[in-house]
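Peer 1: using only what follows, build the 3D model:
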Amino acid sequence: MSFSLGRISGITIRIHYTLLLFLILVVWSLAVGYMPQQYPGLPQGSYWMIGAASGLLLIISVVIHEVCHSIVAKRFGIPVRRITLFFLGGVSELPEEPRDPNVEFKTAVAGPISSFAIATILAILWYYSMTAGHPPELAAILQYGASINGALGAFNLLPAFPLDGGRILRSTLWRLSGNMVKATRSAAKVGIGISYLMMFGGFTIAILGGFFSGLWVIFIGLFIRSGAESGLSQTIISQALAGTTVNEIMTRDVTTVDSNLTIEELVDEYFLRKKHAGYPVLKGGTVVGLVTMEDIKDIPKNRWSQVTVGEVMKPLRRVATVEPEVSAADVMYKMSRMGVGRVLVMKEGNLLGIVSRRDLTHLIHVKTELMQ
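Peer 2: Okay, here's the model as predicted:
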């Protein structure tokens, strides 16, 4: 669940709802706890203003951090679909992995460099505001911005894949071994190891009395472990699909059904006798839609002999379609985004074939076995 914040350098920025919950927590903790201790004597309203401004500065800092990753990636020819901001940072959605370890290193290091640069600038401004006698509210915001950006840069340099430090580690191992998948496996193992250390440390902190602090550290550890496992899986899938187009994997001998067929005939002659769970629908020799088992579930069985396929099918405008030149990776992304199990391969209105999730899974399995 996320919503669009806008576009920067042609990249869509989206905010996940967890970031909003985290932002509320940050504003509250700054206004009620941290800022009154650091800057006592201010009106209560000032603390809430400081908290809100600091929270906004945190989001801006994370956006800059991720945009710097994306700008470097785009400079090296890697497209960036979008950036999604979560409560623990941001994720740049790349349809493909870096092509060589040098690109990986430069893309990964761009984020921490930007965070440290922001921290340095804000620290200088904070020092100037203190010596120039500016309002303490401004000094508080600048101090928080400097410290949080320094912490953001340092945290991301942990050699825990998929954090930036873990990607830097992967680029180094990749350069040494010449094998990206092997380097990713090793970096992911390091990331998982660090995550377990963090969870153990958080558990210890919680036992010793710092319950909420310990719980927070445990949560970060779980996040890193999950990220390492999903990052490894994503790399394996990306490498397995690399260089393969729809034209190479699609099923060309496509079984179709006529729009005038009844649901009863569809079930008896196709769903029960054949292996497919969905069929392109033709009307007068032209593809007009797609029918799947999901489309007939809500139709009472006593009406199956009366209702036709054309009445329950998804019309072609709502069906996922691709051209044969599209990459297998893009097809998988499209299936995931649209929540479908198959796409029709079309060219100038003609049906050339069909690609199912099973086809992609088989390709990934075979390629993965060969990469072992």
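
Peer 1: okay, CA-based contacts and neighbour counts for the rest of this
Peer 2: Fine.

Peer 1: the stretch 251-372 of the chain: strands as residue ranges?
Peer 2: 257-258, 278-283, 286-292, 314-315, 321-322, 342-347, 350-356 (DSSP state E, counting those that start in this stretch).

Peer 1: what's the neighbour count on residue 142?
Peer 2: 25 (other Cα atoms under 10 Å).

Peer 1: which ones are touching it?
Peer 2: Counting by Cα atoms under 8 Å, 6 or more residues apart in numbering, residue 142 makes contact with 122-123, 125-126.

Peer 1: redo that, cut-off 10 Å
Peer 2: 50, 53-54, 57, 119, 121-127, 129, 136, 148 (Cα atoms under 10 Å, 6 or more residues apart in numbering).

Peer 1: from those residues, which is closest to residue 13?
Peer 2: residue 57 (15.9 Å; Cα to Cα).

Peer 1: what are the boundaries of the helices in the stretch 201-350 of the chain?
Peer 2: 211-241, 246-249, 263-266, 293-296, 309-312, 328-338 (DSSP state H, counting those that start in this stretch).

Peer 1: mind putting those helices in a markdown table, distance to residue 186 and mean neighbour count included?
Peer 2: Formatted as a markdown table, these follow (distance: least, Cα to Cα, whole Å; neighbours: other Cα atoms under 10 Å):
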| stretch | distance to residue 186 | mean neighbour count |
| --- | --- | --- |
| helix 211-241 | 10 | 19 |
| helix 246-249 | 31 | 18 |
| helix 263-266 | 50 | 20 |
| helix 293-296 | 42 | 15 |
| helix 309-312 | 50 | 20 |
| helix 328-338 | 24 | 17 |
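
Peer 1: how far away is residue 295 from residue 75?
Peer 2: 44 Å (Cα to Cα, to the nearest Å).

Peer 1: compare with the first, here's sequence two:
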Amino acid sequence: MRVGVHWSVLFIFVLILLGLAGGSFREAHPDRPAWQYWLASGVTAALFLLSLLAHEISHALVARRNGVSVEDITLWLLGGLARLRSEATTPGAELRIAGVGPLVSLLLGGLFALAAGLLAAFSDAGLVGEALAWLAGINILLAVFNALPAAPLDGGRLLRAAVWWKTGSPLRATVVATAAGRFLGWVLVAVGLYLVLVGALFSGIWLVVIGWFVIAVATAEGGQAKLRELLGGIPVSDAMTPDPVTVPAATTISEFLADPRFRYRHSAFPVVDADNTAAGLVTFKGADVVAEKERPSVPVTHVMVPVDDLPTPRPDDPLARLVPELQANPTHRALVLEGSRLAGIVSSSDISRVTSWLSSSSAWRKRTL
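Peer 2: Next up is the predicted model:
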């Protein structure tokens, strides 16, 4: 499981640093040397980011225990995001995966509050006590905010689990959760605009940004749920290109780039061994990275994406389950395997083609009525 940091984390780090060092810490404990404010604020901001990471890691660990694979975790401007390769298979699994995040934030808030209380009871807490109290408050606030019953927040996942359990329909559950998310987002935008009008410029803009984020992600989740429903019952074999043009593993970069069979058809090709065993996927972009003088001696296997780093469904696997894996994979392609042998290839454009056909199909319209 990869852990990444978006550049926007620097923005939130600096924001906390300036807000604490130049504001609350200085007001609570005036007449301290400036370096103490900056040091305490820097450590506090770092601990807050680690708290966000703990929140997301808890989601990932529980997801894995419930059979849901995790692509990566990314910390960014508005918190963190654990990207899952697949969906929970039962309402109970959804409940456990979603519920653990706010519980971890609440636990961290309690531990920071306990540490602040103990420090204040036995010594002059000073800036350390102030930092612990701030961390306690922000983690509890994070837990409460995330528990709001609206997608994409953890509370939205809890709402989805409850509606799913009640109705038996994961699609209906997602529709309810995403509708709640869009409603919450518009409320945050409205409150933010009001704050801007009354002069609280920074707080207002911040709420507007969060509101737009909630609306955008909730809308995207609703669209993905409808896509999964649309593709329900469709096997991967209906979308794949069978017996695709392949590149033998012994082919050099020069041969690959010069061969017209590859040059004018697609941007990526499966790489296979002599017995048609899938080895990986080579792209023109990856091949072009190799220096021109080295291309005659470097095989495509040196620049290909290994098969272990690609989605590898079977022909009879559900197409809907493949969609999030394709979206998460940088190549946006999957090698369809029968055992270890290549049966076909599926790309995001193949999914779009099937989706367009189903959307216009009279049989599909009757099915949804």
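
Peer 1: superposing both, give me the TM-score.
Peer 2: Here the superposed chains carry a TM-score of 0.77, computed using TM-score structural alignment, normalised by the length of the second structure; 345 aligned residues with a Cα RMSD of 3.9 Å.

Peer 1: sort out which of the contacts of residue 142 of the first structure are in helices and list them.
Peer 2: Residues from the contacts of residue 142 of the first structure lying in helices, with DSSP state H as the criterion: 50, 53-54, 57, 119, 121-127, 129, 136, 148.

Peer 1: my read: residue 285 of the first structure touches residue 258, true?
Peer 2: Yes. Between residue 285 of the first structure and residue 258 there is a contact under Cα atoms under 10 Å: 8.6 Å.

Peer 1: and the two? Which one has more around it.
Peer 2: Neighbours per residue, other Cα under 10 Å: of residue 285 of the first structure and residue 258, the larger number sits with residue 258, 20 against 10.

Peer 1: got the contact list for the more buried one?
Peer 2: Per Cα under 10 Å, 6+ apart, neighbours of residue 258 of the first structure: 266, 279-288, 308-310.

Peer 1: now with 8 Å, please.
Peer 2: Counted by Cα under 8 Å, 6+ apart, residue 258 of the first structure has contacts 281-283, 309.

Peer 1: buried members of those residues into ChimeraX, please.
Peer 2: A single ChimeraX command selects the buried members of the contacts of residue 258 of the first structure (16 or more other Cα atoms under 10 Å):
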select :281,282,309
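
Peer 1: quick one: map residue 33 of the second structure onto the first structure.
Peer 2: Counting by TM-score structural alignment, residue 33 of the second structure lines up with residue 43 in the first structure.

Peer 1: any idea how far residue 56 of the first structure is from that match?
Peer 2: Residue 43 of the first structure is 20 Å from residue 56 of the first structure, by Cα to Cα.

Peer 1: who has more neighbours out of these two?
Peer 2: The neighbour comparison of residue 43 of the first structure against residue 56 (other Cα under 10 Å) goes to residue 56, with 14 against 9.

Peer 1: how about the alignment partner in the second structure of the more buried one: what's its closest non-neighbour residue?
Peer 2: Using TM-score structural alignment, the partner of residue 56 of the first structure in the second structure is residue 46. Nearest non-adjacent residue to residue 46 of the second structure, counting by Cα to Cα, 6 or more residues apart in numbering: residue 13, 7.5 Å away.

Peer 1: any idea what that neighbour aligns with in the first structure?
Peer 2: Looks like residue 13 of the second structure aligns to residue 23 there (TM-score structural alignment).

Peer 1: helix/strand/coil for the residue at minimal distance from the centre of the second structure?
Peer 2: For the second structure, the residue nearest the mean C-alpha position is residue 83 (2.9 Å; Cα atoms, centre = their mean). Under DSSP: H, G, I helix; E, B strand; the rest coil, residue 83 of the second structure falls in the strand class.

Peer 1: what do we get in the first structure for it?
Peer 2: So, by TM-score structural alignment, residue 83 of the second structure is matched to residue 93.

Peer 1: quick check: that match touching residue 82?
Peer 2: Yes. When contacts are counted by Cα atoms under 8 Å, residue 93 of the first structure is listed as touching residue 82 (5.4 Å).

Peer 1: of the helices of the stretch 201-350 of the first structure, which approaches residue 17 of the first structure most closely?
Peer 2: Taking these one by one with Cα to Cα, helix 211-241 is closest: 16.3 Å.

Peer 1: that closest one packs against which elements?
Peer 2: Applying 3 or more Cα pairs under 8 Å, 6 or more residues apart in numbering; DSSP states H and E, one finds that helix 211-241 of the first structure contacts helix 180-207, helix 328-338, helix 357-371.
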